[in-house]
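S.K.: Sequence and predicted structure, then a few things I'm wondering about:
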Amino acid sequence: MLQSLTVSNFTLVKSLEVEFQPGFTVITGESGAGKSILLQALSMVLGTRARRDQIALGADQCEVIAEFDLSHSSVAVDFLHENQLTDTTEPLRCVVRRTANVAGRSRAWINNKLSTLDALQTLCQALLSVHGQFEHHQLLDTSVQLDWYDDFCTPKVMLEEVGRTFVQWKDTRDKYEREKRTLGLEHHGKELLEYQVDELNNLSLEPNEFEELNRDFKRQSSSQELKATLSESFDRFENQVQPAMAKVLQSLAAIQDEDTLLDETKELLTSASIHVDECVTNLQQYYEKLEIDQEQLQHIEARLNLMHDVARKHKVKTTELYKHIDTMNQKLASIQQNEARLHELDQQVKRYETEFRQTANALSNHRKQHKVDFCEAIIQTLTELSLPEVKFDIGFTDDLNSRGIDAIEYLVSTSKKYPPMPIGKIASGGELSRIALSILLVVARTSNLPSMFLDEADIGIGGTTADVVGRMLRSVAEKNQVICITHAPQVAALGDSHLFVHKDIETDGIQVKRLADQDRIDEIARMVGGKSVSDRSRSYARTLLLEATT
């Protein structure tokens, strides 16, 4: 329930605090007194766009504060708890605050904690609904028609589930399409890549194979020259080096002198002789390896030629061929992994679409089941609003979106001679206003919103019909707080609380006064008779107030 509204430096309001009561509150005042400014201020604190022209002349910023009692709003209580915004000292109290400055910047607070505008709007949607003076024109919008119908019959949790499953399906489908487009570019060359990879893999190239075969080929190709060189080396070792070393060792061995230098020399020569013998042995083994195997040489040459051909075909160096094969395999594997992921996404899209369609079908069936109840309630209300011949129906068509699979259109006939047609083609302005009001009243009876603020919902209605409207609003106010700006004295007389908006003569600012007793009689008399209040208009005002108690 809205408990209070505090406004500072907002258009013509310098400073104003208004307290609201439970039940049915009426707000009256002369045209231009500033009644709608209260609605504008309230709309701003609830999250609508702030405008610079709403800041009072000469002020740097405007401020609006609204205080709510959350005793009958579990949704709001849960929201505050989930977002750690609860007032720990008074958990069933919530204060929302909004400022806007001349620089164009606005800020919002919930229970003195800086908040985002989205959070403020989400919270306030669970606290108060605002219906503007010309909202009946929105009735021509089929999207609004669906909103109002869902307010009447559809649990919020069902709408949220349909919205959630639709977003889940849409986001996954969008991701699938993005990856499909990306993979499409890769897939375009996949067949060529598979052919190239097959060709490369068929080479069965081993790490460092090219380098090793290349060395073997060079060695075997020059084996004759190597063998000649080795033979010459053997001859020199056997006929020159080894005999000479043996002769020197024999001569030194004949010297009988225990000198350390001589002994070391003998040891070095003996060691050198051993090393020379080992060198000869190694060369002999190497020589034996140089036996030419023509068949093997041809195999090596053919293998090398194949490597060169493949490398040339793929435009890489033969020394980089093994790395190229690995890169191409990784590229193909990446495409295959993407295809697998795309397939998985495709399966997710199908699952999420099925889930959405199941919830959307359940919602559609639910809506259609309540069609008769809604139409009968509207027709009954229209009859009470002096439109007894109006026929009202709802047409369903397919329209897949986040709200389900339904589009609806209100169908109206103002004469029993004609079948119902789309409301914009049939109803006049006055009839449209009454139809909008009847729908609002029907929806309000089933609404879980604690508070509703109406700006001249009774426009164009007077006399007995205005009395009926007032009594309907008062009936709604038995479980929901209803605040109504009105020019109809019949409606004003039915209010549980009466607020009078007027301009201060000295400051030209807006003031709000709670009326009772004679002041209320005089105000209703003014509404009846215009500027001149007479004994007759006062008498009629008393009659209206007396009848309001019955």
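M.R.: Good, I have the coordinates. Since this is a predicted model, take the numbers as computed values, not measurements. Numbering: from 1, shown residues only.
S.K.: From here on, just use CA atoms for contacts and neighbour counts.
M.R.: Noted.
S.K.: Scan this structure for its longest helix.
M.R.: helix 321-369 (DSSP state H).
S.K.: which strands and helices sit next to that helix?
M.R.: Under the contact criterion of 3 or more C-alpha pairs under 8 Å, 6 or more residues apart in numbering; DSSP states H and E, the helices and strands touching helix 321-369 comprise helix 156-188, helix 190-202, strand 404-413.
S.K.: Pull the distance from it to the chain's centre.
M.R.: For helix 321-369, the gap between its own C-alpha mean and the chain's C-alpha mean amounts to 20 Å (C-alpha atoms, centre = their mean, to the nearest Å).
S.K.: hang on, the earlier thing: of the helices and strands packed on helix 321-369, flag the one that's most buried.
M.R.: Most buried of the helices and strands packed on helix 321-369, by mean neighbour count (mean count of other C-alpha atoms under 10 Å): strand 404-413, with a mean of 21.
S.K.: name the helices or strands packed onto it?
M.R.: Applying 3+ C-alpha pairs under 8 Å, 6+ apart, one finds that strand 404-413 contacts helix 142-153, helix 156-188, helix 321-369, strand 391-401, strand 421-422, helix 423-426.
S.K.: Which of those sits closest to residue 497?
M.R.: Minimum separation from residue 497 across the helices and strands packed on strand 404-413 (C-alpha to C-alpha) falls at helix 142-153, 26.9 Å.
S.K.: Can you mark which positions in the closest one are buried?
M.R.: Neighbour counts over helix 142-153 (16 or more other C-alpha atoms under 10 Å) mark 142, 145, 146, 148, 149, 150, 151, 152, 153 as buried.
S.K.: which helices and strands sit right next to it?
M.R.: Using 3+ C-alpha pairs under 8 Å, 6+ apart, helix 142-153 sits against strand 404-413, helix 429-446.
S.K.: Reformat these as TSV; add distance to residue 505.
M.R.: Rendered in TSV, the data for these read as follows (distance: least, C-alpha to C-alpha, whole Å):
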stretch	distance to residue 505
strand 404-413	47
helix 429-446	35
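S.K.: And the helices and strands packed on strand 404-413: which comes nearest residue 283?
M.R.: Nearest to residue 283 among the helices and strands packed on strand 404-413 is helix 321-369; the distance by C-alpha to C-alpha comes to 34.4 Å.
S.K.: I'd like the next helix or strand past that closest one.
M.R.: From helix 321-369 onward toward the C-terminus, using DSSP states H and E, the following helix or strand is helix 371-384.
S.K.: Check what contacts that following helix and list those residues.
M.R.: Applying C-alpha atoms under 8 Å, 6 or more residues apart in numbering, the contact partners of helix 371-384 are 149, 152, 388-394, 434-435, 438-439, 442, 465, 468.
S.K.: Only whichever of the residues you listed are buried, select them in ChimeraX.
M.R.: Written as a ChimeraX command, the selection of buried residues from these, which uses 16+ other C-alpha under 10 Å, is:
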select :149,152,390,391,392,393,394,434,435,438,439,442,465,468
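S.K.: alright, now check it against this:
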Amino acid sequence: MLLSLSIKDFVIVDELALDFAAGFTVLTGETGAGKSIILDALGLALGDRSEGAQIVREGCDRADICARFAIVDRPDLAAWLADNELAGDEGEILLRRIVDKSGRSKSLINGQQATLAQLKLLGDALIDIHGQHAHQSLASGDTQRTLLDAYAGAEALAREVEGAWQAWQSARRARLEAEKNAQHTQSERERLDWQISEVAALGIHPGEWETLNQTHDRLANAAELLASAHQAIDALSETDGNCLSLLAAVQNRLGKLAHLDPRLSEVQTLLASVDAELHEATHSLRDYVGHIEEDPQQLAEMAHRLDTLMSMARKYRCQPQDLPQRLEEWQRQLGELDAAADLAALSHAENELDAAYRHIADKLSATRHKAAGKLGRRVAEEMQTLAMNGARFDIALTPLGTPGSHGLEDIEYLVATNTGTRLQALGKIASGGELSRISLALQVAISQVARVPTLIFDEVDVGIGGRVAEVVGKKLQALGQHYQVLCVTHLPQVASCGDQHWQVSKETRKNQTLSRIQVLGDNERVHEVARMLGGVEITDATRHHAAEMLALNARPV
């Protein structure tokens, strides 16, 4: 529900901060006081298109509108905010719109920059504004279908239909793509077959290139490696004055002196460690010499293998060590092409998914047809009580030439506003007041299933009065038990049914006209309803009548 609305420097509003309550709120005031400006500002916060710089109050840099909503009972919106990294305070949404004096607009959701489309998406889920100056979402085919499905209890079924349609279309696209690309696919398969055969014939395995290079380098330098190893062995243990004999002499000499100075014992320990390491190194070198040999034939074979792999890598423009990975990639691509080229399997899959879609779509159609008649009759009954005697309401379900993601039919709300006139699309109704009253009739009929928590009615009282006006007020009051309802009205019968009452007025300050809103208390409300009843001169009788109307229409607490 709408919690608050702040407006700054918008048209003739300098600054307003409004806190909203649950139930039914009426908004009244003299003509031209700025009631529609409030709704226009709210519309901007909900994602309506901006009219440019003219909405910025004269002499100001920008208009700034901010609307705050509670969404504790809308986990779907909370999930959407999280998915789009736009989450704010838990259980709330803050929608903000800024328009500068050059006409540029900026949209924010929970303080973070967002697109106008994102703002509108949230706005459509939070508020329905009914009237000739607003969303009129009930004229939208998507909204009409959604409302019918909700009324029919078929929302889950509709989601199943959409999922089945998407699966069917995906299979259909795969089959068409395979047919379209059959010749190209065959050429591609032949190319991959050739490449796979050529590289697979090498028998290369992962890591072979690195191992080959290492072995080749060792064989190519075998003579130098052997010579260096023998020189090291000689220096360590074989020649006169070798390291091991010199070390032994040092150890012997110090050992004889150790009893004279105990500190030499530490040196002896270190020398013993060095002696052990040198003997180990000498042993390792002799073992190394025993295993290394010059093998010109193996060297030649290694060089040939390296050249073969290098040549193949150059051919396919990759590094030799990447050939095994390239082979695996080609094999994967060939498998995908084989699957994609199996037209019989693709057609079979498409037909199965088509049948599954039509089965579930037929169930949805039957459910919709049953609910459409019931809802149409209920709305028509409501319209009779709203000064639309003889009006008819029907829901047309027209079969689609090509099944769609939302089912097998188009859904359109049709209305005839007078006896003898033909039914026509709800969106083509010319009168804003008629459209608003039809919207009211629809909202009353579906009040137990609609998800949008806040309803705003503008010009709902155009062309009515007397008993019908009282009926409208009572219906709005009843809607207020299920929704948060705000109504702009000129009728005292409607205004007296409100749970809350706001008055819009104009004042002149420093040669500027400014719009003001006042929340009315009991006495102030009596005066306002009396004004609406009696015009310029308000008598005691008028006040008494106003107080009586308010008392009679007050909803029990």
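M.R.: Here it is on my side, so go on. None of the values given here were measured: they were computed from a predicted structure.
S.K.: Nearest to residue 216 of structure 1, out of the helices and strands packed on helix 321-369 of structure 1?
M.R.: helix 190-202 (22.6 Å).
S.K.: Pull the distance from whatever helix or strand comes next after the closest one to the chain's centre.
M.R.: Heading C-terminal from helix 190-202 of structure 1, the first helix or strand you meet, by DSSP H and E, is helix 209-221. In this view, helix 209-221 of structure 1 has its centroid 64 Å away from the chain centroid, taken as C-alpha atoms, centre = their mean.
S.K.: what's the helix or strand just after helix 209-221 of structure 1 aligned against in structure 2?
M.R.: Scanning forward in sequence from helix 209-221 of structure 1 by DSSP H and E, the next helix or strand is helix 223-236. Following TM-score structural alignment, the aligned partner range for helix 223-236 of structure 1 in structure 2 is empty.
S.K.: elements contacting helix 223-236 of structure 1?
M.R.: Under the contact rule (3+ C-alpha pairs under 8 Å, 6+ apart), helix 223-236 of structure 1 is packed against helix 260-289.
S.K.: The helix it packs on to helix 223-236, inter-axis angle?
M.R.: Relative orientation of helix 260-289 of structure 1 and helix 223-236, computed by axes from the mean of the first three to the mean of the last three C-alpha atoms, to 10 degrees: 150 degrees.
S.K.: downstream neighbour of helix 260-289 of structure 1 in the secondary structure list?
M.R.: Trace forward from helix 260-289 of structure 1 with DSSP H and E and the next one is helix 294-313.
S.K.: And that following helix, what's buried?
M.R.: Under the neighbour-count criterion of 16+ other C-alpha under 10 Å, helix 294-313 of structure 1 has 297, 300, 301, 303, 304, 307, 308, 310, 311 buried.
S.K.: What span of structure 2 is it aligned with?
M.R.: So helix 294-313 of structure 1 sits over no part of structure 2, by TM-score structural alignment.
S.K.: could you dump the helices and strands packed on strand 404-413 of structure 1 to CSV with distance to residue 35 of structure 1?
M.R.: Compiled in CSV, these are given as follows (distance: least, C-alpha to C-alpha, whole Å):
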stretch, distance to residue 35 of structure 1
helix 142-153, 26
helix 156-188, 32
helix 321-369, 37
strand 391-401, 34
strand 421-422, 34
helix 423-426, 30
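S.K.: what's the closest of these to residue 200 of structure 1?
M.R.: Comparing those under C-alpha to C-alpha, the one sitting nearest is helix 321-369, at 6.1 Å.
S.K.: Quick one: the helices in the stretch 451-557 of structure 2, in order.
M.R.: Along the stretch 451-557 of structure 2, the stretches classed as helices by DSSP state H, counting those that start in this stretch are 466-479, 492-495, 522-534, 540-553.
S.K.: got the contact list for the first one?
M.R.: The reference is to helix 466-479 of structure 2. Residues lying outside helix 466-479 of structure 2 but in contact with it, judged by C-alpha under 8 Å, 6+ apart, are 23-24, 385-387, 440, 443-444, 447, 461, 485, 491, 493-499, 553, 555.
S.K.: ok, 6 Å please
M.R.: Residues from elsewhere that reach helix 466-479 of structure 2, judged by C-alpha atoms under 6 Å, 6 or more residues apart in numbering: 24, 386, 493, 494, 497.
S.K.: so what's the fourth one closest to, chain neighbours aside?
M.R.: The spatially closest residue to residue 494 of structure 2, leaving aside those adjacent along the chain, is residue 473, at 4.0 Å (C-alpha to C-alpha, 6 or more residues apart in numbering).
S.K.: Quick one: map that neighbour onto structure 1.
M.R.: Matched across to structure 1, residue 473 of structure 2 falls on residue 470, judged by TM-score structural alignment.
S.K.: on that earlier part again, output the buried residues of helix 142-153 of structure 1 as CSV; include the columns distance to residue 197 of structure 1.
M.R.: Listed next are the buried residues of helix 142-153 of structure 1 as CSV, based on distance: C-alpha to C-alpha, whole Å:
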residue, distance to residue 197 of structure 1
142, 58
145, 61
146, 58
148, 62
149, 62
150, 59
151, 62
152, 64
153, 62
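S.K.: Tell me the one of these nearest residue 425 of structure 1?
M.R.: For residue 425 of structure 1, the closest of these turns out to be residue 142, at 13.2 Å, with distances computed as C-alpha to C-alpha.
S.K.: now that closest one, nearest residue through space, not along the chain?
M.R.: On the basis of C-alpha to C-alpha, 6+ apart, the spatially nearest residue to residue 142 of structure 1 that is not a chain neighbour turns out to be residue 409, at 5.6 Å.
S.K.: Report the contact partners of the one you found.
M.R.: Contact analysis of residue 409 of structure 1 by C-alpha under 6 Å, 6+ apart lists 142, 394, 395.
S.K.: Which one of those is nearest to residue 509 of structure 1?
M.R.: When the contacts of residue 409 of structure 1 are compared for distance to residue 509 of structure 1, the smallest value, 40.3 Å, is given by residue 142; criterion: C-alpha to C-alpha.
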